[in-house]
Structures are given as C-alpha cells and as structure tokens.
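Novice: I'll drop the sequence and a predicted model, then ask my questions.
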Amino acid sequence: MTSPAPKHARISIIGAGPGGLTCARILQRHGITVTVHERDADRDTRNQGGTLDLHADNGQIALREAGLLNEFFRLSRPEGQETRILSTDGEMRAHLMPDEGELFKPEIDRGQLRDLLLDSLEPGTVRWGHGLTRLAGPATGPRMLHFTDGSNIETDLVIGSDGAFSRVRPAVSPAIPEYTGVTFTEAWFHDVQNRHPEISTLTGEGSATGADGERALWAQRNSGNHIRVYIMRKAPVDWIARAGLRRDDTAGIRAHLLTEFAAWGQRMKQLITANDGAFIDRPIFALPAPHTWEHTPTVTLLGDAAHLMPPLGVGVNLAMLDASELALALATAPTVAEAIHAYEATMLPRSTETAKMLEGRAEDLLSGDLPPEFADDGQP
C-alpha cells in the first residue's frame, strides 16, 4: 500500500490523555482530520489525578503550538512551584520559593489540563467508550481497530497514546513495563483550610516532601482547596494481598503503613492518618531502557506508550512534546510514512537519552538527601 498524504489519511489516536489530545489539537489547527478513541465512557468517568508542572522547554512549547499557552497560564498556579523539603518530624530542611513572575514550570491540575484540551477540539473528535481490544491488518496498512463496544474501523495511521500498558505498543515492540520496586499509595484531603489546617500549613502552596532513604511522604497542593499525598516506599507489587488486606480495607492499609512509618513524627504521620476516603495503590512501572523499534509506516507511539519512565518530572512534558513534534511532522511531510520517520528520528534518541539517565532511579524518590538544586544551607 502506498503511504497516503496526511491530509487525506485516516488518522486514529488511541488514548485521550494530554499527549493524545495535544496531538489531535495541533493536527486540527493544520487542517488534518483526526479521531481520538478513548476507553472512558465520557470525560467525567474518573478522576484524572493530581497536579502537573508543565515546563517552558517542552510542555509549554507544545501548548504554544496548540494555541493554548495563554489559556494555560490563566488556569495554572505559579505559586505551585514552591517546594519544601521536610524532616521526618515535619521540620523545614530546605525551601524553594518561585521568583515573582516565574513561569518556568507552573502547576495545573490534570483534570483542568484535560478539559482545556478537550474543549479546544472540534465536536465529535473524541469517541468515548472506545477501548482498543485488538489492532489487526498488515504493517503497510490499512489497519483495523477493534473496540470493546464491538465496533471496528479501518485506518491509515494508529498513534498509540494509551499509556503504560498500551494496547498499541505490541504492534511495533514486544517490550513490557517492569515493576521498579517502588510503589505509591495515594491519599486525598479535601477542604483542607477548614478540615485539615495543619496539613495545609505543612504543605504550603506547592509541594512538601520528607524521606528517610527507605520511604517518603510527598504532599502536593491541588486547586479547589485539595491536597494529594503520595506515600512512597519499596514494597512487593502485591504488598496489599501479601499483608492479608483488600484494596478497600482503608483501616487495615492505614495500620500497615503506620507500622512502616512508626519512627516518623506525628506531624508527618497525619498525612497517613487523616485522609478523606480510601487509599489508592499506584505501583511504579518503567519500560526497559532504551526502548526503540523498527519503523512501521502505519503505527507509532508517544508518551508513556513509547517511553514509560519513573515519575521524576518528565512524563507528561515529554508526552506533549512528542505530540507536538508528531503533529507538525504530519503537517509538513508529503506522506504519513515520511512523517513517522522524521518524528521517530528525533523522539527515539531523545527518549533513549532521558530513559537511560533515569533508569533505576525510582528509589531516588525515597532519598533523604537534599536535591541538587538546593545548596548546603537549604537555599537554592
């Protein structure tokens, strides 16, 4: 099959996360038709998670190409760049405050970013309730997509933006994410100024973290008077079952965690004892580094589907930069195949370099050492 021109191609993005939606938005700005297939039943099916910092040298570049940078700045929280490093007793060890007007990496809630992108798309772009079950057809195309609702469609290009356990990835790579040995247990706090004033004060306007080398607590302010806490530790991926607990056993999980954090001070342990609602277990996976694949003219990947790494501040930013570069390649190349070549020639070396740098570093999240951006006196 001859590779079609992008403006005449049937382009299907799998996954309506920040990467997939950014790609769709930029394609539409260049007059290219695209459809996004998302397994969620609608935009409100599930909570989108905590807050993100979008960097000037990648995530914000993508939003500029999407024509959404000014709207992002209106929604973002520059004050969220504040960082507090705490002792295990909750005392301040180091404190980074953003300068007046600093916009290098302001925070935005994941849900707000997703809504911003969704609202920028042409009506009907996202097909909700379309979880991919199978990708078929020859590598040269066309491809056939089969969905959970029993429907199927033929397409010329499949863009896998469907995250860590991508259903698109097997079409180009046999790689499977591996457990890093570190797990996050998420806890939520609502109406914090009234219901959790001590936690609000402890966290500040951005994030606050304490660690002892084996475990860590990371509190992160979200908009709407909410705080999310990530209880981070080395543990078996199935630690809840091994402890004889169920995922909905909030009291049992809390008691188990408090045993592990027994030596910590009460100011920090309230991040485990006072949360609203259930805990959510989030084991951290990563793809082997480097993760590359042979060029296929009808399939490519972006974001976590392409280069899943430990959560050390690069994930969504790289996904959005991938999305921007892929969309611009499709907007300028004469054929889809040539656009994929051009995109992967830039994306794969960049992701390989970053993945190698972060390989095996999930445990850095548990380190009790001050981050390198802080000087010996605790000030940057």
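Specialist: That came through, no problem. Numbering: from 1, shown residues only.

Novice: every contact and neighbour count from this point should use C-alpha atoms.
Specialist: Will do.

Novice: can you give me the neighbour number for Lys269?
Specialist: Look at Lys269: counted by other C-alpha atoms under 10 Å, it has 19 neighbours.

Novice: what residues sit buried inside the host helix or strand of it?
Specialist: Using DSSP states H and E, Lys269 sits within helix 266-273. By 16 or more other C-alpha atoms under 10 Å, the buried positions in helix 266-273 come out as 268-269, 271-272.

Novice: try stretch 289-303
Specialist: Residues 289-293, 296-303 are the ones in stretch 289-303 that count as buried (16+ other C-alpha under 10 Å).

Novice: quick check, nearest of the residues you listed to Ile108?
Specialist: Gly303 (18.4 Å; C-alpha to C-alpha).

Novice: list the residues that contact the nearest residue to that closest one once chain neighbours are set aside.
Specialist: Closest residue in space to Gly303, ignoring its immediate chain neighbours: Ala319 at 3.8 Å, by C-alpha to C-alpha, 6 or more residues apart in numbering. Ala319 sits next to 18-19, 302-304 when contact means C-alpha atoms under 8 Å, 6 or more residues apart in numbering.

Novice: let's go with 7 Å and repeat that
Specialist: Going by C-alpha atoms under 7 Å, 6 or more residues apart in numbering, Ala319 touches 19, 302-303.

Novice: check Ala235 too.
Specialist: Ala235 touches 181-183, counting by C-alpha under 7 Å, 6+ apart.

Novice: tell me how many other residues crowd Asp149.
Specialist: By the criterion of other C-alpha under 10 Å, Asp149 has 12 neighbours.

Novice: scratch that, Glu178
Specialist: 12.

Novice: cool, and Ala375?
Specialist: 11.

Novice: next: Val192.
Specialist: 18.

Novice: over to Gln112?
Specialist: By the criterion of other C-alpha under 10 Å, Gln112 has 16 neighbours.

Novice: cool, the one 10 residues further on as well?
Specialist: Residues near Glu122, counting by other C-alpha under 10 Å, number 14.

Novice: the structure to be compared is supplied as follows:
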Amino acid sequence: MRIAIAGGGLGGLTLARILHRHGIGAVVYEREAGRSARSQGGMLDLHPESGQQALADAGLAGRFRSQARPEGEEHRILDPAGRTLVHHRPQPGTFSGRPEIDRGALRDLLLDSLPAGTVRWRHQLITATPRRAGGGFDLTFDGGHSAGCDILIGADGARSAVRSLLTDAPLSYVVTLVELSISDADQRHPDLAELVGPGNLWCVGVNQILAAQRLGDGTVRVGISLRAADRHLDTYRDKRALLALFDGWAPHLTALIEAGDGPPTPRRIEAMPTGTRWAHQPGITLIGDAAHLMPPVGEGANQAMLDAAELAAELATNPTDPDSAIRTYEEAMFTRTHPIAEMSARVQAMMLSPTAADDIVRFFAPRPTEPALEPSWP
C-alpha cells in the first residue's frame, strides 16, 4: 500500500518512523523548503504516557534522553509585581517527569531516523481528489507537482488541507499569542537569563500572561498570551503598544519585551470544537492538530505523537485490511482525545481570566499525594 503523509511535523514524522520500523514505507510531503527553513518554535515537555511512549515505539527513547533537558522542567509563576506564586524545582537529572526538549532538536532526531528520500520538501498539498475506481487519492501540490497514494493521512496541522475531505468542523479564535526572541541571553541580558532560569517563567495578570522559556542554545523565547479580541493583529507588532498593555507591571518583567531582538510576531490561535468526530471513509484519516486542534496548553504535540504511534500499530497489525485498522484507530482516538480537549479548553479559559493568579496557584499546587503539576507554554 502506498501511504502518503501530508505534513512533516512531529506527528507525521513519528508516524513515518514507526511505520518504517514495521517495514511499511511511507512518503511525507512537507511544504517547507528544508529542515532549516524556519525556526521550529520553543521547547515542549514530553509526557511519559504519550510523547515519550511514542518515541519508545519509534526506538528513539535513548536518543531523546541524550538531548532532553530535565532541568527545563523548573518553572516559576509570578504576579505583575514580581512576587513568586509558585516555584517548582525538578529532581536533578531525573527523567521520571516530563523532561523538556527543543522542538527543533526533536524534529531533527525524527528526521535523522528516516531513510533518505522519505520527506519530500517543497510539497505543500493543495488538493486531494478521491479516485472513482480502485480507491486511493490523486494529490496536487503547490507548484504543479502531483502524486498518487492508496492511503492518505493528514498530519498537516491547524489549517489542514486533508481535513475538509472528512469534516467541515469550524475553527474558533481562542487566544492571541505574541512572540519575541532574545538570543544569547546569558551574555547580552544576564539579568533576564537569571529571571527566566533553566525552564519556564510565567507572569500572570488579569486576562494576560507574559511568559518566557529557555531554549537549549541559550535563547530566551518570550510569549504574550491575550484574550481573543477584535483588534487587528498589526496592533501587536509594535513593542510600545505591547508595553502599554503591561502598564504598572514591574519593570524587570516588562524588560522581557524590550529586550526582544526584533519586532513582535502576533498570531491568532484557533481550536476545533471539542468532541469533533467524522464518519469513517476508506483510505483516509487525520492525526494531531488536523484531527483535534486544541488550545496550546501542553497536549498538542504529545497527542499528535501518540496518534501516530497508535495508527502505525494498527496498520502494522492489520496490513491486509488498512480500512479496518484506520477505523479502529479513529474510534480509540476520538475516545482518548475528547476529555483532553475539554481539559485544555478549561485550562486556557482559566489562564486568561480575571482570577487567573489565584486559580493557577490552586491548579499547580501539589496535592497531598501528588507532585506539583508542570505548566506548558500558555
């Protein structure tokens, strides 16, 4: 069977890798020009039951541990005056929790594990047309390239081109995220490097969060989360306009905005309706954000990788009946991700509420028999 995976993100690459381990070939069609075409973003924490499990299935757990940073689990949550509300310090050197790894490093790890030619760069999928006879799909890419496949898997993210073949579920605007980057922070801004520490920093106000995280190369990535609004995104491209939103905050916190290397980059973050399902169709399915786009509270990449592992396992178990394998995967995925999407929506609403500081302290405070929860990029 000829398998086409649309999208070379963490989910698509994990799927290709695990299929390869089972002797099943796949081609990954990726719109980017190459692995270094753009920054892959900040770091993420891989959960033992999802992201780490997928890497174990991919035979990459050892390589992951060689590049992950357990110290990145440290996080502090401050109020606008700079007072510490929560400070979680991980046990030194342990991988028992949710060790952090830069997204770029994790993607490179997956790319390096695939046979040459698996990923076809500069292949942005435009349309996929079901064949009338014999099954499969004809694929058309930006620039005029074309290809065919027997099975099409959409791993092409929030704005998936494959999703429209299965569902017309709408996307809703849930949060505005504004990003900046501070390179070589230890040398250029040692005070800010010390403020952020080796992991995550959140500064929580009313309906807004100023966050920062340390990447493996010493860069500090700054993110500002704001409630969804009708303002044009260009409003947030000017540092002075951003700083005005944080008037009255401690200057050593807002210095994170002032120190950004370039102009801020704003994005509208969207989500799919909780509980989105589709009727099974032969030879096609979705994984990751294409299947269940959630607010960005730490589950997206982990669930995408687990989707990949579970779909690959079903296809490897039942290679002569891929439609049955896909149907089994979909039913399990719908059941698994529904409560996670509900939780993600609740957490996102909590973080950008008038009582966020109190709510977050209660949420992340350790319970009598549990360790402190770890926040993810807001």
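Specialist: Yep, that arrived. Remember, it's a predicted structure, so these values are computed and weren't measured experimentally.

Novice: follow-up on the earlier one: quick one: the following helix or strand past the helix holding Lys269 of the first structure aligns where in the second structure?
Specialist: For helix 266-273 of the first structure, the following helix or strand on the C-terminal side (DSSP H and E) is strand 280-286. Mapped onto the second structure using TM-score structural alignment, strand 280-286 of the first structure spans residues 265-271.

Novice: and the contacts of that stretch?
Specialist: The contact list for stretch 265-271 of the second structure (C-alpha under 7 Å, 6+ apart) reads 171-180, 233, 236-237, 293-295.

Novice: at 10 Å what do you get?
Specialist: Among residues not part of stretch 265-271 of the second structure, those counted as contacts by C-alpha atoms under 10 Å, 6 or more residues apart in numbering are 158-159, 170-181, 223-226, 228-229, 232-238, 289, 292-296, 341, 345.

Novice: pull out the buried members of those.
Specialist: 158, 174-181, 223-226, 228, 236-237, 289, 292-296, 341, 345.

Novice: so the helix ranked longest in the first structure corresponds to what in the second structure?
Specialist: As assigned by DSSP state H, the longest helix anywhere in the first structure is helix 336-358. The alignment of helix 336-358 of the first structure onto the second structure (TM-score structural alignment) covers residues 322-344.

Novice: check the offset of that stretch from the chain's centre.
Specialist: Computed by C-alpha atoms, centre = their mean, to the nearest Å, the chain-centroid distance of stretch 322-344 of the second structure equals 18 Å.

Novice: again, but for stretch 274-283 of the second structure
Specialist: Here the centre of stretch 274-283 of the second structure is set off from its chain's centre by 22 Å, with C-alpha atoms, centre = their mean.

Novice: same question, stretch 339-355 of the second structure
Specialist: For stretch 339-355 of the second structure, the distance to the chain centre is 17 Å (C-alpha atoms, centre = their mean).

Novice: stretch 76-86 of the first structure now?
Specialist: Worked out by C-alpha atoms, centre = their mean, stretch 76-86 of the first structure lies 18 Å from the chain centre.

Novice: residues in the second structure aligned with that stretch?
Specialist: Stretch 76-86 of the first structure maps onto residues 68-78 of the second structure, going by TM-score structural alignment.

Novice: do stretch 202-216 of the first structure as well
Specialist: Aligned by TM-score structural alignment, stretch 202-216 of the first structure falls on residues 195-209 of the second structure.

Novice: what of stretch 40-49 of the first structure?
Specialist: Under the alignment (TM-score structural alignment), stretch 40-49 of the first structure falls on residues 32-41 in the second structure.

Novice: same check, this time on stretch 145-156 of the first structure
Specialist: Using TM-score structural alignment, stretch 145-156 of the first structure corresponds to residues 139-150 of the second structure.

Novice: any residues touching that stretch, and which ones?
Specialist: Under C-alpha under 10 Å, 6+ apart, the answer for stretch 139-150 of the second structure is 1-6, 26-27, 29-31, 122-131, 134-138, 152, 282-284, 322.

Novice: buried ones among those residues?
Specialist: 3-6, 26-27, 29-31, 122-128, 130, 136-138, 152, 282-284, 322.

Novice: how far does stretch 276-294 of the first structure stretch from one end to the other?
Specialist: This stretch, stretch 276-294 of the first structure, spans 47 Å end to end (C-alpha to C-alpha, to the nearest Å).

Novice: touching, Gly19 of the first structure and Arg110? I think so.
Specialist: No: the pair Gly19 of the first structure / Arg110 is not scored as a contact, 11.9 Å apart, by C-alpha atoms under 10 Å.

Novice: between those two, what contacts are shared?
Specialist: Joint contacts of Gly19 of the first structure and Arg110 (C-alpha under 10 Å, 6+ apart) are Val316.

Novice: and the longest helix of the first structure, how far from the second structure on average?
Specialist: Superposed on the second structure, helix 336-358 of the first structure shows a mean distance of 1.2 Å to its aligned residues (mean C-alpha distance after the TM-score superposition for the first structure).
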